[in-house]
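Colleague: Next one to model:
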Amino acid sequence: MARAATPAITALLSAEIPHEVLQYEHDPRRESYGEEAVRELVRVQGVDPAQVFKTLVVASETLPKGLGVAVLPVPAKLSLKAVAAALGVPKVTMSEPAAAERATGYVVGGISPFGQRKTLPTVVDASAMQWNRVLCSAGKRGWEVAVHPQDLIGLTAAVVADIQA
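Modeller: Below is the predicted model of the structure:
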């Protein structure tokens, strides 16, 4: 097995999940990482913006490790209420960036749902099921990975729910 560049790619290779790594030139001056990914992937790959998913870390005192993960299309707004319901907790808030980075092992803007340092409860937006492949962070700014939605759900042991506001 070839040495993978990120823990996310290592996790996909270890699980023998078919995937494609897509790269674009990340502009370090950009702070809207998801919008940058959408713009570049639409331009270079011709994907639909709703196919590009972001990985957000949420916090709740009632989650086992205090954190959970929400994966949804970049253009969509997150419903914290829907995420809480999907994860079976009364309430969630957005995690502090430093806590998200510590738990996942990735920097903000490069947080992948795969290969995280700690296994966190995950919910994937139901819209993923309409695609034959979705794109999400490969664990590094400017790197995306395309996978089948069922593989995203299976490898992350995610629940599927409508989590868009």
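Colleague: Please make it C-alpha for all contacts and neighbour counts, starting now.
Modeller: Will do.
Colleague: May I see the buried residues of the lengthiest helix in the chain?
Modeller: In the chain, ranked by residue count with DSSP state H as the criterion, the top helix is helix 33-45. Under the neighbour-count criterion of 16 or more other CA atoms under 10 Å, helix 33-45 has 33, 34, 35, 36, 37, 38, 39, 40, 41 buried.
Colleague: ok, so of those, who is nearest residue 123?
Modeller: If you rank the buried residues of helix 33-45 by distance to residue 123 using CA to CA, residue 34 comes first, at 18.1 Å.
Colleague: Which residue is the nearest non-sequential neighbour of that closest one?
Modeller: The shortest distance from residue 34 to any residue other than its chain neighbours is 5.7 Å, reached at residue 74 (CA to CA, 6 or more residues apart in numbering).
Colleague: I'd like the structure of this one too, to check against the first:
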Amino acid sequence: MSKTTRATLALQQAGISFTVHTYDYDPQAERIGLQAAEAIGADPSTVLKTLMVTVDGKPACVIVPSDKEVNLKKLATALGGKAAQMMKPADAERMTGYHVGGISPFGQKKRVPTLIEESAFAHASVFINGGQRDLQVKLAPRDAAKFLDAKIAALI
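Modeller: A predicted model of the protein is given here:
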């Protein structure tokens, strides 16, 4: 089933090769990324979650494997800051234009510094949210990093 979102349109316009994967989103899931991995039958380390954070009060986007937690100290250091914290859900939704559980790094309303966990590059392809709660896009991590002008760093 084809789904079109701001994220998929942005990738198409940039000429990025990707495939779309839909799944049954479970709003009761304790960990959304792990639920997505299970639903699409993928290794959780290849399904990346998109997190919105602030570093010294400035917004940033962080992409890490769904089975890992971001280390806020490493994140702050990677962006040259002192302190990082998770963005409040309402602020993340307002900034990105997406709903929590469907936040994609692609096609956000406002471009912010983006970091991708270095372990993602051990895989030929990864899944990243496609802009809604039941949609993942599969693409090469290098293509995602190039498109997002993302910094690659050890974040877990």
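Colleague: On the three-state scheme, the residue nearest the centre of the first structure is what?
Modeller: Among the residues of the first structure, the one closest to the centroid is residue 55, at 2.9 Å (CA atoms, centre = their mean). Classification of residue 55 of the first structure by DSSP: H, G, I helix; E, B strand; the rest coil places it in strand.
Colleague: if I pick the aligned residue in the second structure for it, what's in contact with it?
Modeller: Taking TM-score structural alignment, the alignment pairs residue 55 of the first structure with residue 50 from the second structure. Going by CA atoms under 8 Å, 6 or more residues apart in numbering, residue 50 of the second structure touches 61, 62, 63, 64, 103, 104, 105, 128, 129.
Colleague: Narrow these to just the buried residues.
Modeller: Looks like the contacts of residue 50 of the second structure have 61, 62, 63, 64, 103, 104, 105, 128, 129 buried, using 16+ other CA under 10 Å.
Colleague: ok, so what distance separates the residue sitting furthest away from the middle of the second structure from residue 25 of the second structure?
Modeller: Ranked by distance from the centre of the second structure (CA atoms, centre = their mean), the top residue is residue 82, with 22.7 Å. Look at residue 82 of the second structure and residue 25 of the second structure: by CA to CA, to the nearest Å, they are 36 Å apart.
Colleague: Counting neighbours, what do you get for residue 4 of the first structure?
Modeller: 12 (other CA atoms under 10 Å).
Colleague: If you could redo that for residue 43 of the second structure, that was the one I meant.
Modeller: That count, for residue 43 of the second structure with other CA under 10 Å as the rule, works out to 15.
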